[in-house]
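# kindly generate the corresponding structure for this input.
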Amino acid sequence: MAIATTDPSTGETIRTFDPLTEDQLGMRIIASSHAFTHWRDTPMDRRAALFRDLAALLDEEAEELGRIATQEVGKTLASAVAEVHKCAKGCRYYADNAEAMLADQPHDVPGARVVTRYEPLGPVLAVMPWNFPYWQVFRFAAPALMAGNTGLLKHASNVPQCALAIEDAFVRAGFPEKVFQTLLVGSSEIERIIGDDRVRAVTLTGSEAAGRAVAAAAGKEIKTSVLELGGSDPFVVMPSADLDEAVRNAVASRTLNNGQSCINAKRFIVHTDIADEFTRRLGEAMAALTVGDPRDEDTDVGPLSSGDAVKTLDQQVRDTVAAGATLVTGGEPGGGPGFYYPPTVLADIPDGSPAHREELFGPVASVWRARDLDDAIRIANDSTFGLGGSVWTTDPDEQQRLVRGIETGMIYVNRMTESTPEVPFGGTKNSGYGRELAQFGPRTFVNAKTVWIEGG
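Got it, this is the predicted structure:
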């Protein structure tokens, strides 16, 4: 895949970039290793001050950075600007809290002073996706660099300007040279980078196939890895739920980032007593959304990331309908220019169809009918994924049974799933392993060293 900016709203390639040569890549890895020897000894309060300066820069330039993201991935300008501000929030959160999270942890051992120290590992490779081109990077970089590691970013090939802008922001905020670097390389270089002795760990957010490849490469080298992969999140609605609120959040979650988010609600599992009403309301609300230029403030849903993304989603929908699903609304991609797909609702999902087994990465909602609570849990767990999920009920017993029964890394009750610095983020099953954010962020890429001082 070429390293290039292609505007999804028009299909026009705006700019292309030459990948790093083998020598250039090698020099950047060496530089990251050298930078680590100094950065690891930088006092925590100095690291925190730099991240506060970076946060201020991001807030000040959010509009400009947001326009770059809109041009490269087609997200609405309002959501792109909000994403940059979210990155600033993450920088401040770890500037304020990482030192306490990484403080020595004492253990009660008679006659000795025993603590666990959290020491940084070294250069960490981050293989990041295009859909949240800033937040995905900062939710790794802020905690990992506050812990004393250095960062090497291999971003998606369709967001080179976002990737370079992130590196530039670190530099202009005053971070020491080479503490954070962007690597403009293709995915074929990832295994070689992981294999370099100087690179000590890797984190990936992306597809299940990419996760398997990175996990295999990291396992071969015995290096720490974190994977955040796909999701087909359940959204369970029971009769006691506030139906207006459930439908409003269903639409907001499914169309977040034009429907291209791992934690979008994708499978709507509704008790049979309210299934017809919910499906009708959901279809009407999705059909009423405005699809158009992501720079237009009246646009609700912009384009998908590429022409291939439209083709894949369209085929998944067509195959699901051919298998027996009901098309409630949508289902016909735009004729162009641009990579548009309409908000779509499918119901009566057949077993084995794409909507049943695959992640639909676009504004397509799939509705299941559940006989009772146990059936809702069964349907929710009938997936190879287990990233997040949300449940809508005001019955305390139902809430607890759903929380215990649904197999996900995250479950939200009467609230749509989200990613925020204060809360751990990650999945189970084929959605990956490891956790990001909260206290897990700074403690992921560290050596938890036991120190025993006899008689201390």
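
# switch to C-alpha atoms for all contacts and neighbour counts from now on
OK.

# so what touches stretch 443-456?
Under the criterion C-alpha atoms under 8 Å, 6 or more residues apart in numbering, residues 101-102, 111-121, 124, 144, 147, 149, 201, 224, 434-436 lie in contact with stretch 443-456.

# make that stretch 189-209, sorry
29-30, 33, 121-129, 136, 154, 211, 214, 217-218, 221, 223-230, 430-432, 445.

# got it, and stretch 287-306?
In this structure, residues lying in contact with stretch 287-306 by C-alpha under 8 Å, 6+ apart are 8-9, 11, 70, 73-78, 255, 257-258, 260, 310, 329-330, 338-344, 362.

# ok so, going back, now, which of the contacts of stretch 189-209 lie within strands?
Pro123, Val124, Leu125, Ala126, Val127, Lys154, Thr224, Ser225, Val226, Leu227, Glu228, Gly432 (DSSP state E).

# tell me which of those residues is nearest to Ser188?
Closest to Ser188 out of the ones in strands among the contacts of stretch 189-209 is Lys154 (11.0 Å), distances taken as C-alpha to C-alpha.

# structure for this one too, so we can compare:
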Amino acid sequence: MSDQKELKTYNPATGKELKTYHFMSDQEMNDAVQACHDAFLEWKSKPAKDRAAVIKKIGEKLTERKDEFVELMTREMGKLLKQGHQEIELCSAICEYTAMNGPESLQDEERELPEGGKGYITYSPIGVIYGIQPWNFPCYQALRYSIANLMAGNGVLLKHAESVTGSALLLQEIYEEAGLPKNLFKVLRISHEQSNHVIKNDLVRGVTLTGSSEAGKKIAKMAGEELKKTVLELGSNDAYIVLEDADLDLAVETCVQGRIYNNGETCVAAKRFIVVDEVYEKFKESFVKQISKVKAGDPTREDSDIGPMAREDLRDQLHEQVEESVKKGAKILCGGKKPDGEGYFYPATVLADLKPGMPAYDDELFGPVASLIKAKDAEDAMRIANSSRFGLGGGIFSKNEKKAHELAKYHFDTGMVFINSFGLAKPNMPFGGVKDSGYGREHGGFGLHEFVNTKAVMLPE
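Take a look at the predicted model:
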């Protein structure tokens, strides 16, 4: 199945190799799937409160080893140290929330039957869940789906991005250190071709992917052919709408942070800035001024605002999207030049005069490039926002919170909306999108029910 022999990790700030890992053989891969299934058979019978105690301990161990994990993430994918700390803190909070609320969310529900008698709804674990995850949040992406499924009583396999292999293995070590049974959470060091065989393995009962919409279509088709459920959290080009009654200082500050957070490499990030005509020029002037001040540099230094992009090919792809947009009429207001020197750095950039057909208008730009778009009014802004094939998140800036709430509820075609703010995941709120941004939900208890058997048990009078 696999010809490749080694996985390699690199420091994106220098381009230098960090470490080499051996790929699993096909036999080792199949043995890992079997071992995970065997561990699941014992884990599923444990009371939810006992599983919750282990989940809580995982959160505590993450906190204990936070500095170690943060430094590794920064070395492997260029994340700012302070944002690495935020990531681990979020992961610990997810563990705490899941441990506190998981047992109640998984309790049986009782219902009266129409003809008399009682019905019970029970949430039964189904088996081994396979997750394919990206590199941009090395701990969070893997923890997001795995903690929910472990709480639900399932076993979990992880194929993490090659570039963060060390982070994946550290997470497995922390899980087991916290008391999770060995093999119940297993990192697979495998190729894409081998991964296809994992999806087809009869012991694997569900598949979840975080990645591009193109990858999502392939994985969903493959899993669908095996009649296996999928949860997909895919890319997006989230629109942040600035209305005429917005607090412009707040809007500018928030939008800048929303675009450059995590070096601009976040799926649910502010990417398209749709500003109504009445305040467009004021917003543009201030926004470009602030973006121009963003400093790209060593992610271990406190004075760096953004670090390098995670891989050289990703930087090249982003720059090609910028150049293609410019060829089609876009204007660079700042940035837009690929720097010389070591590391995969790219300057914070603003593009304007955008139209449909340009990558900066239609596609996801996964890096520190902002797309500035003018709208006539609120209705036009919402039309532009919803014209995207994506629908993960979005934002609205307005002092009229009631109006903003109504726009978010009735008109914004996305899975998440932030009003007068920018945010990522919240442990108690559902996370996920619509359209080409995928389907299914995680967090807030919703992820606990994605890969369980919602079973009906009926008893007569």
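
# circling back: show me which of the contacts of stretch 443-456 of the first structure are buried.
Among those, those classed as buried by 16 or more other C-alpha atoms under 10 Å are 101-102, 114-121, 124, 144, 147, 149, 201, 224, 434-436.

# restricted to strands, list those.
Val114, Val115, Thr116, Arg117, Tyr118, Glu119, Pro120, Val124, Ala201, Thr224.

# now the residues you listed in TSV, with distance to Leu183 of the first structure?
What follows is these, written out as TSV (distance: C-alpha to C-alpha, whole Å):
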residue	distance to Leu183 of the first structure
Val114	41
Val115	37
Thr116	34
Arg117	31
Tyr118	28
Glu119	25
Pro120	21
Val124	12
Ala201	16
Thr224	20
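
# report the two of the residues you listed separated the most.
Val114 and Val124 (28.5 Å).

# can you tell me which residue in the first structure aligns to Glu96 of the second structure?
Matched by TM-score structural alignment, Glu96 of the second structure corresponds to Arg92 in the first structure.

# how about its match: what's its closest non-neighbour residue?
Leaving aside its sequence neighbours, Arg92 of the first structure sits nearest to Arg52 (C-alpha to C-alpha, 6 or more residues apart in numbering; 5.6 Å).

# who touches whatever residue of the second structure lines up with that neighbour in this structure?
Aligned counterpart of Arg52 of the first structure in the second structure: Lys56 (TM-score structural alignment). With contacts defined as C-alpha under 8 Å, 6+ apart, Lys56 of the second structure is in contact with Cys95, Glu96, Thr98, Ala99.

# just checking, Thr5 of the first structure touches Asn158?
Yes - using C-alpha atoms under 8 Å, Thr5 of the first structure is in contact with Asn158, at 5.5 Å.

# identify the contacts common to those two.
With C-alpha under 8 Å, 6+ apart, Thr5 of the first structure and Asn158 have common neighbours Glu72.

# quick one: contacts for the aligned partner of Leu184 of the first structure in the second structure?
Taking TM-score structural alignment for the superposition, Leu184 of the first structure sits opposite Arg189 in the second structure. Counting by C-alpha under 8 Å, 6+ apart, Arg189 of the second structure touches Leu7, His22, Phe23, Met24, Lys159, His160, Thr165.

# skipping its backbone neighbours, what lies nearest the second one in space?
To tie it back to what came earlier, the one meant is His22 of the second structure. The shortest distance from His22 of the second structure to any non-neighbouring residue, by C-alpha to C-alpha, 6+ apart, is to Glu6 (4.5 Å).

# how about the last one?
The spatial neighbour of Thr165 of the second structure that comes closest, neighbours along the chain excluded (C-alpha to C-alpha, 6+ apart), is Thr9 at 7.1 Å.

# quick one: stretch 81-94 of the first structure to the second structure mean distance?
With mean C-alpha distance after the TM-score superposition for the first structure, stretch 81-94 of the first structure departs from the second structure by a mean of 1.1 Å once superposed.

# residues contacting that stretch, please?
48, 51-52, 54-56, 58-59, 62-63, 65-67, 132, 134-135, 138-139, 142-143, 146, 420-422.

# about what we covered before: host element of the match of Leu184 of the first structure?
Here Arg189 of the second structure is covered by no helix or strand, with elements defined by DSSP states H and E.

# could you point out the helix or strand that follows the longest helix along the first structure?
Ranked by residue count and defined by DSSP state H, the top helix of the first structure is helix 77-101. Sequence order places strand 105-107 as the next helix or strand after helix 77-101 of the first structure, per DSSP H and E.

# so that following strand corresponds to what in the second structure?
Using TM-score structural alignment, strand 105-107 of the first structure pairs with 109-111 in the second structure.

# need the counterpart of Cys261 of the second structure in the first structure.
To be clear, residue 261 of the second structure is Tyr; Cys isn't right here. Structural alignment places Tyr261 of the second structure opposite Leu256 in the first structure (criterion: TM-score structural alignment).

# can you give me the distance of its match to Glu418 of the first structure?
10 Å (C-alpha to C-alpha, to the nearest Å).

# cool, Glu245 of the first structure as well?
16 Å.

# so which of the two has more stuff around it?
The neighbour count for Glu245 of the first structure versus Glu418, taken as other C-alpha atoms under 10 Å, is higher for Glu418 (16 against 12).

# which SS class is the more buried one?
On the three-state scheme (DSSP: H, G, I helix; E, B strand; the rest coil), Glu418 of the first structure is labelled coil.
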